[in-house]
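Trainee: What follows is a predicted protein model with its sequence.
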Amino acid sequence: MFTGIIEAVGEISQLHNNGSDIRLTVQCHDLDMTDVALGDSIATNGVCLTVVEFGDNYYCADVSQETIKYTGFSDYCTGAKVNLEKAMLPTSRFGGHIVSGHVDGVGHVTKIIDQQKYIEVWVHMPPEIRHYIAHKGSITVDGVSLTVNEITEDEFMLWLIPHTLEKTVISTYKVGTRVNLEVDVIARYLERLMQGGHGANNQAPQSDISMAFLAENGYLNRK
């Protein structure tokens, strides 16, 4: 599990095609590797990857064709910058939100507006995840835990402060840049609960959770 608080920015130094997958090597001079072991997870632009080889300032991971198909990894090349976060420890400060490292969809940047004290970034979201994204809710963009400040039918807007731009790859975004998106895991489980767990098996009981129940217990704003 991750928090979406980026620890370092790395650089892809090698991409080796093994036929069924790609062996990725990431240079990570600013990431503390002293507590990393084989099999550990490192979120790489929001994608949970397993370390199969590492040194003092690099690690290697195998990226499957399935991962490439459903993330922005199909656009990456040698020299590309990537956000890095090691899996959190039970004793870590929880600074962001619950991030699994499992990408739900790929969006793309539609507008970047300089507001002097912050940058306004608009992202087009895939239709299949729109209903999970809420105003003032959390979303992970290339592994960064961010707050949705405005939302339309097919786009959402983020406010990026200078610190975030300095410490992540978001400063390199341009109109058209494709980004990995992971929605809030609580939204996914809440939807499943409201559906009564249908899909897991044909014997799933009907859930007692309804919109009225959520409102009565303080989970929804009532006007």
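Mentor: On my side now, so go ahead.
Trainee: going forward, measure contacts and count neighbours with C-alpha atoms only.
Mentor: OK.
Trainee: mind listing what's buried in the lengthiest helix in the chain?
Mentor: Using DSSP state H, we find that the single longest helix of the chain is helix 185-194. Across helix 185-194, burial judged by 16 or more other Cα atoms under 10 Å covers 185, 187, 193.
Trainee: what about residue 20, neighbour count?
Mentor: 10 (other Cα atoms under 10 Å).
Trainee: ugh, wrong one, I meant residue 60
Mentor: Neighbour count of residue 60, defined by other Cα under 10 Å: 22.
Trainee: so it makes contact with residue 49?
Mentor: No - counting by Cα atoms under 8 Å, residue 49 is not a contact partner of residue 60; they are 9.1 Å apart.
Trainee: ok, back up a step: include distance to residue 206 when you put the buried residues of helix 185-194 into TSV, please.
Mentor: As requested, these are exported to TSV (distance: Cα to Cα, whole Å):
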residue	distance to residue 206
185	21
187	18
193	9
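Trainee: Got another one to weigh against that:
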Amino acid sequence: MFTGIIETLGKVEKLEKDGGNLNITIASDITSELKIDQSVAHNGVCLTAVAIDGDSYTVTAIEETLNKTNLDDLELGDTVNLERAMVLGARLDGHIVQGHVDQTAVCISVEEKDGSWIYSFEYDPKLNNVTIEKGSITVDGVSLTVVDSQKTSFSVAIIPYTHAHTRFHTYKAGTKVNLEFDVIGKYVARLLELRG
């Protein structure tokens, strides 16, 4: 379980295919605090640390994960948003984030607004995910509030701190991102669907 509050950025040092899996080695300033078998969210995707070597650690993304996220698009030198699992009893500064990506989206515009930014994203509606204005959404692991909700798109407003300390400063039109929709909203939508 995560909060969507990014701790730090990691840098992709090595990518190694292993059958349908991808072993991803990340250099990070939190590596010294990690243990083997610990969960870490990478662009919002919960992955398990399987090896640690100095300032770097390795995680494995299976084929299912690669098919549903932007991790298969990673290249050497890319940055990733990192968050360790939340500590029970600590403040929940973002919202409840499972680290289970629902689908990807594409950035369709970036608009600077005198010290902040409006990012708009478009996603495939066939998976029946929805946003609501002032509701929560996770973009590449970042807990955000929806500003403008449409049937196939939404916008979020980004403050300077988030812009500087996450991957948001690298996004442009065409950038593919991971989305995790609000878990409570997903359960409500499913219950309504079952009631017909």
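Mentor: Received, thanks. Given the structure is predicted, the values throughout are model-derived calculations rather than measurements.
Trainee: could you give me the residues in the second structure that the longest helix of the first structure aligns onto?
Mentor: Aligned by TM-score structural alignment, helix 185-194 of the first structure falls on residues 183-192 of the second structure.
Trainee: Which stretches in the first structure count as helices?
Mentor: 65-70, 162-167, 185-194, 211-216.
Trainee: Nearest to residue 86 of the first structure, out of those helices?
Mentor: helix 162-167 (15.1 Å; Cα to Cα).
Trainee: Contacts for the closest one, please.
Mentor: 6, 7, 8, 9, 117, 118, 119, 170, 171 (Cα atoms under 8 Å, 6 or more residues apart in numbering).
Trainee: out of those residues, who has the most neighbours?
Mentor: Neighbour max across the contacts of helix 162-167 of the first structure (other Cα under 10 Å) = residue 6, 24 neighbours.
Trainee: OK, contacts around the residue lying closest to that one once chain neighbours are set aside?
Mentor: If the residues on either side of it in the chain are set aside, residue 6 of the first structure comes closest to residue 85, at 5.3 Å by Cα to Cα, 6 or more residues apart in numbering. Contacts for residue 85 of the first structure (Cα under 8 Å, 6+ apart) come out as 2, 4, 5, 6, 7, 8, 42, 43, 44, 143.
Trainee: Let me know which of the helices of the first structure is the nearest to residue 131 of the first structure.
Mentor: That would be helix 185-194 among those, by Cα to Cα, at 9.1 Å.
Trainee: Dump the helices of the first structure into TSV; add distance to residue 54 of the first structure as well.
Mentor: Putting those into TSV (distance: least, Cα to Cα, whole Å) gives the following:
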stretch	distance to residue 54 of the first structure
helix 65-70	21
helix 162-167	23
helix 185-194	30
helix 211-216	46
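Trainee: Which one of those helices lies nearest to residue 153 of the first structure?
Mentor: Residue 153 of the first structure lies closest, by Cα to Cα, to one member of the helices of the first structure: helix 185-194, at 17.9 Å.
Trainee: Show me what that closest one packs onto, helices and strands only.
Mentor: Helices and strands touching helix 185-194 of the first structure, by 3 or more Cα pairs under 8 Å, 6 or more residues apart in numbering; DSSP states H and E: there are none.
Trainee: Off-centre distance for that helix?
Mentor: Centre-to-centre, helix 185-194 of the first structure and its host chain are 17 Å apart (Cα atoms, centre = their mean, to the nearest Å).
Trainee: That helix vs the second structure, mean deviation?
Mentor: Following superposition, helix 185-194 of the first structure is found to deviate from the second structure by 1.6 Å on average (mean Cα distance after the TM-score superposition for the first structure).
Trainee: Great, nothing more from me.
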